[in-house]
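# here are the coordinates; sequence isn't available:
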């Protein structure tokens, strides 16, 4: 992986982490298009730079993270399902990270859901993410587990989970952002530990630079993307994202079924 490729992947991550289009899926496709070999470090990189993106949540919602202990307890409750599933199915998840076809199918399936989600939950009234109950937090956490399939989108899964519990689009999106912090921190820490353990040595100087550049770029781009997404989502809903997912997914499926390797670089 070159530094230019790392920057491109980080831009993709920053834009898509909080959109319901699957950041991991887009980075897998981006890696395939750029011809990046899917070795252990590349798999680590695609997870680790998500940490840079979620740091933007801490900056933009700084005051929300210093309110009550209850806020953190709800995040822990919502985080538990993903933590359990992540440990139990870690190897299988890694296998799926190598499959553009899995991403494409998930994009299409998720896109179809997003076409109708606004009409299904058009009477939600709870507009404050701080008011959710513990059972609601846990249910949202269960929805988050679906995002372990590349292409599903953690953001889409958790926002839909929140809307299924009477949260408005805005409130569901904000809780999804908050939940990203412990989830992606844990995912990044685990990936780095596994990489260190399996290789029996620390990261090389170039790998450290790639991770640093990737996280900084993802952080900056995500700062812009979050505010834009909240404004767009509140005004227009999910339909545009559903159409986008379906189009991209179908194009990828068509290319893969025709024998196209996706790599163009």
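It's in. Computed from a predicted structure; not experimentally measured.
# CA atoms for contacts and neighbours, from now on please.
Will do.
# For the stretch 1-150 of the chain, which segments count as strands?
Counting by DSSP state E, counting those that start in this stretch, the stretch 1-150 of the chain has no strands at all.
# gap between residue 221 and residue 42?
20 Å (Cα to Cα, to the nearest Å).
# Who has more neighbours out of those two?
residue 221 (20 against 17; other Cα atoms under 10 Å).
# downstream neighbour of the helix or strand hosting the more buried one in the secondary structure list?
Using DSSP states H and E, residue 221 sits in helix 205-236. Using DSSP H and E, the helix or strand that follows helix 205-236 in sequence is helix 239-257.
# out of everything not next to it in sequence, what's closest to residue 196?
residue 202 (6.0 Å; Cα to Cα, 6 or more residues apart in numbering).
# Any idea how far the helix holding residue 221 is from the middle of the chain?
Its chain's average C-alpha position is 11 Å from that of helix 205-236, according to Cα atoms, centre = their mean, to the nearest Å.
# Put this next to the previous one:
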């Protein structure tokens, strides 16, 4: 297949999985492994098209985000919202910079780690969906700073590919008595600085690789595809979470993880 087809496929996978708790990184690695995409460019591609999915959050929540920005100097609630996202982001800044090379060089290239993490994460989601304490925080932009920081610590777990950034932060939120939908929405907001930071870091490290051949064109295809798919998925995810919780995503993780292990065994 031509490279642009791979770019579209990976863009669809990114848009489908970035915000649902099934691990976009794990899905990307398994997809690349299955399609035989061994060129290091595709690892960079997988990280950088996440910005397309993040743009979907900005577009869908533009009114809320823009209001927070323009009222930041005068509205204590806006300052609290911004500070909660910053506080939650801090653990990822520190450990992300310290462990970046290890994660990309060791964990990132292990399909077995991805599959096992998917299964474990699926079981955790099923348990949390049933056993989480009763929520007391129902607004994602009004979380206490302590709660936001704890959610940020849970996000660090997603540095193990397959764990799922959204899944770990949602679990952290629900364990700290954040309502399911609010936990999901705070995860969306936290994704903006987190994924933007990952994008900038990889762009700087891989700038020569990105300028080679048609790589920028492939990135543009993946970016646009991820954005369009993510717009639909975010709305769909919130509808599912509101009606059925996170159990469907837990079972989905388990099915994909078990299927991946079987496929790797038979390969």
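Looks like it came in fine. Owing to the predicted nature of the structure, the values given are computational and were not obtained by experimental measurement.
# what about the residue nearest to residue 196 of structure 1, how many neighbours?
With other Cα under 10 Å as criterion, residue 202 of structure 1 counts 12.
# ditto for residue 117 of structure 1
18.
# any idea how far residue 95 of structure 1 is from it?
For residue 117 of structure 1 relative to residue 95 of structure 1 (Cα to Cα), the value is 30 Å.
# Check residue 151 of structure 1 too.
In terms of Cα to Cα, residue 151 of structure 1 sits 14 Å off from residue 95 of structure 1.
# higher neighbour count, these two?
Taking other Cα under 10 Å, residue 151 of structure 1 and residue 95 do not tie; residue 151 has more neighbours (33 against 9).
# residues in contact with the more buried one?
Residues in contact with residue 151 of structure 1, defined by Cα atoms under 8 Å, 6 or more residues apart in numbering, are 21, 22, 23, 24, 25, 26, 102, 103, 104, 105, 106, 107.
# Can you say which helix or strand has the corresponding residue of structure 2 for it in it?
Mapped onto structure 2 by TM-score structural alignment, residue 151 of structure 1 lines up with residue 162. Per DSSP H and E: residue 162 of structure 2 is located in neither a helix nor a strand.
# So residue 108 of structure 1 sits against residue 241, correct?
No: the pair residue 108 of structure 1 / residue 241 is not scored as a contact, 10.8 Å apart, by Cα atoms under 8 Å.
# Show me which of the two is the more surrounded one.
Shown here are residue 108 of structure 1 and residue 241; by other Cα under 10 Å, residue 108 has more neighbours (23 against 20).
# The nearest residue to residue 159 of structure 1 once chain neighbours are set aside and residue 217 of structure 1: what is the separation?
With Cα to Cα, 6+ apart as the criterion, residue 159 of structure 1 has its nearest non-adjacent residue at 4.9 Å, and that residue is residue 172. Separation of residue 172 of structure 1 from residue 217 of structure 1 (Cα to Cα): 26 Å.
# Next: residue 118 of structure 1.
32 Å.
# neighbour-wise, which of those two wins?
Neighbour totals were compared for residue 118 of structure 1 and residue 217, and residue 217 leads with 22 against 18 (other Cα under 10 Å).
# Quick one: map that one onto structure 2.
By TM-score structural alignment, residue 217 of structure 1 lines up with residue 225.
# in stretch 247-266 of structure 2, what counts as buried?
247, 249, 250, 251, 253, 254, 256, 257, 260, 261 (16 or more other Cα atoms under 10 Å).
# of the residues you listed, closest to residue 58 of structure 2?
Nearest to residue 58 of structure 2 among the buried residues of stretch 247-266 of structure 2, counting by Cα to Cα, is residue 249 at 23.7 Å.
# can I assume the residue nearest to residue 196 of structure 1 sits in a helix?
No: Residue 202 of structure 1 is assigned coil when assessed by DSSP: H, G, I helix; E, B strand; the rest coil, not a helix.
# Could you check how far the closest residue in space to residue 238 of structure 1 that isn't next to it in sequence is from residue 253 of structure 1?
Spatially, and ignoring its direct neighbours in sequence, residue 238 of structure 1 is nearest to residue 114 (5.6 Å; Cα to Cα, 6+ apart). Noted for residue 114 of structure 1: a distance of 19 Å to residue 253 of structure 1, by Cα to Cα.
# what does residue 72 of structure 1 give?
Taking Cα to Cα, one finds residue 72 of structure 1 at 41 Å from residue 253 of structure 1.
# Residue 94 of structure 1 too?
Distance from residue 94 of structure 1 to residue 253 of structure 1, by Cα to Cα: 21 Å.
# And residue 161 of structure 1, by the same measure?
27 Å.
# what do you get for residue 140 of structure 1?
30 Å.
# what do you get for residue 66 of structure 1?
With Cα to Cα as the criterion, residue 66 of structure 1 and residue 253 of structure 1 are 45 Å apart.
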